[in-house]
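*Asks:* compute the structure for the input listed below.
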Amino acid sequence: MSAVAGTKETPEPGALATPKGLTPETAQTWLKQNGVRQVLAQFVDIHGVAKAKAVPLPHLNAILKDGAGFAGAGFWGSGMKPHHSEYMMRADLGTLGLTPWIPGYASLFGTGLVNDAEHVFDTRNVLAAQVARLAEKGLTLNTGLEPEFMLLRRDETGAIRPFDATDTLEKAAYDYRGLMRARDVLNDLVESLEAVGIDVYQIDHEDANGQYEINFRYADAMTTADQVTYFKMAASEIARAAGAICSFMPKPFARATGNGMHIHFSIADASGRNLFEDTSDPSGLELSEMAYHFLGGVLAHAPALTALLCPTVNSYKRLVVGNDASGTNWAPVFVTYGDNNRTAMVRVPGGRLELRVGDSAMNPYLASAALIAAGLDGIERKLDPGAPHNVNFYELSPAEVAEMGIDVLPQSLAAALRALREDRLFAETLGAGLIDEFTALKQAEWDGYHRHVSDWELNRYLSFF
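*Replies:* Predicted coordinates for the structure are as follows:
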């Protein structure tokens, strides 16, 4: 298998990175030099799923100036009907990137417009608005997202199995053989990312059979969200070319850990200085007063935030109280924080925060926007997150956790949506129309699931009575 699909040689890291300061004219020249024939004008729907039109290179200027047109009613969460004006994606040349796994193409993100105004249902616009709130204060949210995924296949019976049939260890985390036997797919993916300048610093086999994580360097929240979208696109197609299924489903198997997407984050000033870090912190966590207040906002809005970080019915098969059937649960549901405590909702690795609740089904733009909104509320109201806890919550009973005054996150999508409706912060900051659209779609998803008769029910009840 070639290192990058369709090529004979592996590009050096950064060899295909987009040059700085391109103009429409120099971009055309550079793209031609790299064999690009079509550019993908891209956005994501409310679920975070990539949508695109392929635009022949001679028409690049048109999508930079006017945008590529889409029927808004044709994708989820646009808030648009068939009689409404066109949804236009006006491309931002600063997001231009090659797609090494599909030679002859490049990718562009941008601003979603309706009637030449920024569309308030476009989640990239929603994140841009929250980023602007920070910018007014001279601040930037830096994030590092860690998307976990599984490489799977269908066996001769149609059942879903790990892509590597020998990946069967009961405790598979960091397994050398599991990592090496999937190396062709993983190497193709890493080399595609590195070629365009995304700095991958770690690849590992996660807890579940067939489960992996590829970590790349943190950036500002918008850049990271774009890179996660790009990563998912690359992973899905590179896996498919190898005959594998790349799944970001939160919990594909009942007896295996799920696919999380932990968010590491901190606030920087205009000089790039980390304002969350304070080595004189008397608690020893190396956090500043700003970091504690931001954390206070995250914890205060945790139930509603969960609906946006864990947005599917399946997400809540991963968010369970106590150790789940896999034996270990890396998806903590306890609304608190601790030093290096992976059983708390928020871990403090020192000078930054790690939100451990979210899963790989999240829309990275919407999740990051909600994180800013919650954190800014904490800063503005000087919210106190309380004391840290460094106990193993999975060894405590629900009564013991309650006695500590610690809440538990919603245990179903329905409960999380109820919290999102009741907590008005996100409607006020991200847009009431967007939150109404999100909750309506997700309520319909819950209703459809709730009415479905599962194999578990048939097996348990068919002859029980």
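
*Asks:* use CA for all of it now, contacts and neighbours both
*Replies:* OK.

*Asks:* can you give me how far the lengthiest strand in the chain is from the chain middle?
*Replies:* For the chain, the longest strand by residue count, based on DSSP state E, is strand 140-154. Chain-centre distance of strand 140-154: 6 Å, with Cα atoms, centre = their mean, to the nearest Å.

*Asks:* downstream of it, the next helix or strand is which one?
*Replies:* Using DSSP states H and E, the helix or strand that follows strand 140-154 towards the C-terminus is strand 160-162.

*Asks:* packing partners for that next one?
*Replies:* With contacts taken as 3 or more Cα pairs under 8 Å, 6 or more residues apart in numbering; DSSP states H and E, strand 160-162 sits against strand 140-154.

*Asks:* mind running it again at 10 Å?
*Replies:* strand 140-154, strand 245-247 (3 or more Cα pairs under 10 Å, 6 or more residues apart in numbering; DSSP states H and E).

*Asks:* let's see this one next, to set against the first:
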Amino acid sequence: MQTAKAVLKFIQDDGVQYVAFRFTVPRGKWHHITLDASMVDQDTFANGIMFDGSSIAGWKTVNESGMTLMPDPTTAQMIPFPSAPTLMINCDILEPKTGEPYNRDPRGIAKRAEAYLKSTGIADTVYVGAEPEFLVFDSAEFTFDPYNSSFKLTSSELPINAGTHREGGNHGHRIQTKAGYLPVPPLDSGQDMRGMMLAATKAMGVTVEKHHHEVAPARHELSIKYDTLLRSADSIQILKYCLLNVAQSRGKTANVMAEPVFGENGSGMHVHQSLWKDGKPLFAGNEHASLSREALWYIGGIIKHARALNAFTNPTTNSYKRLVPGHEAPVLLAYSGGNRSASCRIPFATSPEATRVEVRFPDSAANPYLAFAAVLMAGLDGILNKIDPGAPMDQDLYELPQGEQQKIQTACGSLREALVSLEKDRAFLKAGGVFDDDFIDSYIKLKMEEVTFQDTASHEV
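*Replies:* Modelled structure (predicted):
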């Protein structure tokens, strides 16, 4: 379905009862308005749907609250979870008075990033592939008030359940701390669940690749095929939605926080990017790890702007519980042909077409539209200004002598640091009008509220 006409015919012919019009807010969450199918017509696609933008954090004020959802018919997919046949359509946000794209719409920012790439003449396409990791618990209990603050996470996989009494007996098979990478059932209790998550994602039009257990108990990873920046971000939103709902349907709860469990490997979302022009890959060449000079400059831009990027790629206060040395945490701003302790890695490629840059510091809580666009803008700034990334660091960076390690710049250590870095280093994001000061200022204000809340809560506790 590529046109409104095709979508309307599908609704009529396939017995669709409801249509959910979805959009992404600055914090990365999906929201939606659901219309009875009989209310969806050509006018819906021509003029959009009005909603209250003042109820979305970081968007409109109450005195200018009207906003327009403009459906993108190319994104229409059936949702596998509702009991009534329901179609989903992604929407862009428009200003109702002018019909222009709303500057604070994350999906609109991703579109502008792709347009800016073409305008530079460097390339016409950026491909993005992301690998979101997440946790699945049997139960997540938390309390926060002045006299009782606590949380309790439970999963049958956790080593703490080795001595737990269970009806029918405790059969063991617990994954020990840091020992959960790629086991088979019964240690891996999530095999069927992850398969259901990928099946649901595939049913919503995403090309899926694989799933597996990750290093920490109860931690998992799903992989989908790379796509253009906008479509990849759309797909990550679908993937997150499916993993959360499949877990819910099985009586469990999924969690995309970077580090809710102290001392365990965190949940990342490694982001792979490559540039193409006229159907040919630009990152393959004769430099280090078979990279082109443009690819090295691209890495140089990412490393230069990494601390500002953290505000988008690691957008929660919890994100920085993961970005600490050790546990393969990519806090050191360096690049390597295979070293997982570096923030930028060059995966082994079997062909020029597979040559890409893997940015390892993002996590799954990131808004994919903002994170992918910001990384692209940093990389393009690197190419345009021929930013040298320096020498590759192919040894284990955590085994370097202390003095050598201290010479390498690091990712931010807190969300506050990241927001301060973004405040100071934003010019590269504004090239081509992709991001603007209004959005950046509003984003910093929105996320600083979370920092202030955490600081206040920590002080009170």
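
*Asks:* still on that earlier bit, now the longest strand of structure 1: which residue numbers in structure 2?
*Replies:* Under TM-score structural alignment, strand 140-154 of structure 1 corresponds to residues 125-139 of structure 2.

*Asks:* out of the helices and strands packed on strand 160-162 of structure 1, nearest to Glu403 of structure 1?
*Replies:* Smallest distance to Glu403 of structure 1 across these (Cα to Cα): 32.8 Å, for strand 140-154.

*Asks:* superpose on structure 2 and give me the mean offset of the closest one.
*Replies:* Superposing on structure 2 places strand 140-154 of structure 1 at an average distance of 0.9 Å from its equivalents, by mean Cα distance after the TM-score superposition for structure 1.

*Asks:* that strand: which residues count as buried?
*Replies:* The neighbour-count check on strand 140-154 of structure 1 (16 or more other Cα atoms under 10 Å) flags 140-153 as buried.

*Asks:* in the superposed pair, what's the mean gap between stretch 229-237 of structure 2 and structure 1?
*Replies:* Here the mean offset of stretch 229-237 of structure 2 against structure 1 after fitting is 0.3 Å, by mean Cα distance after the TM-score superposition for structure 1.

*Asks:* could you check how far that stretch is from the centre of its chain?
*Replies:* That offset, for stretch 229-237 of structure 2, works out to 9 Å (Cα atoms, centre = their mean).

*Asks:* where in structure 1 does it align, residue-wise?
*Replies:* Aligned using TM-score structural alignment, stretch 229-237 of structure 2 spans residues 221-229 in structure 1.

*Asks:* before we move on, what SS does Ile238 of structure 2 have?
*Replies:* Using DSSP: H, G, I helix; E, B strand; the rest coil, the three-state assignment for Ile238 of structure 2 comes out as helix.

*Asks:* apart from its neighbours in sequence, what residue is nearest it?
*Replies:* Closest residue to Ile238 of structure 2 apart from its sequence neighbours, by Cα to Cα, 6 or more residues apart in numbering: Thr201 at 6.5 Å.

*Asks:* over to Ser107 of structure 1?
*Replies:* Once flanking residues are discounted, Ser107 of structure 1 sits nearest to Leu40: 4.7 Å by Cα to Cα, 6+ apart.

*Asks:* for Ala371 of structure 2, see how far away the residue in structure 2 that Leu64 of structure 1 lines up against is.
*Replies:* Taking TM-score structural alignment, the alignment pairs Leu64 of structure 1 with Phe45 from structure 2. Phe45 of structure 2 sits 28 Å away from Ala371 of structure 2, taking Cα to Cα, to the nearest Å as the criterion.

*Asks:* and these two? Which one has more around it.
*Replies:* With neighbours defined as other Cα atoms under 10 Å, Phe45 of structure 2 and Ala371 compare such that Ala371 has more, 25 against 19.

*Asks:* so which strand or helix has that one?
*Replies:* For Ala371 of structure 2, the enclosing helix or strand under DSSP H and E is helix 368-384.

*Asks:* ok, average deviation of that helix from structure 1?
*Replies:* With mean Cα distance after the TM-score superposition for structure 1, helix 368-384 of structure 2 departs from structure 1 by a mean of 0.9 Å once superposed.

*Asks:* and the helix or strand just after that helix, what's buried?
*Replies:* Downstream of helix 368-384 of structure 2, the next assigned helix or strand under DSSP H and E is helix 402-405. When burial is assessed from 16+ other Cα under 10 Å, helix 402-405 of structure 2 yields no buried residues.

*Asks:* what's the average distance of helix 402-405 of structure 2 to structure 1?
*Replies:* Relative to structure 1, helix 402-405 of structure 2 is 2.4 Å off (mean Cα distance after the TM-score superposition for structure 1).
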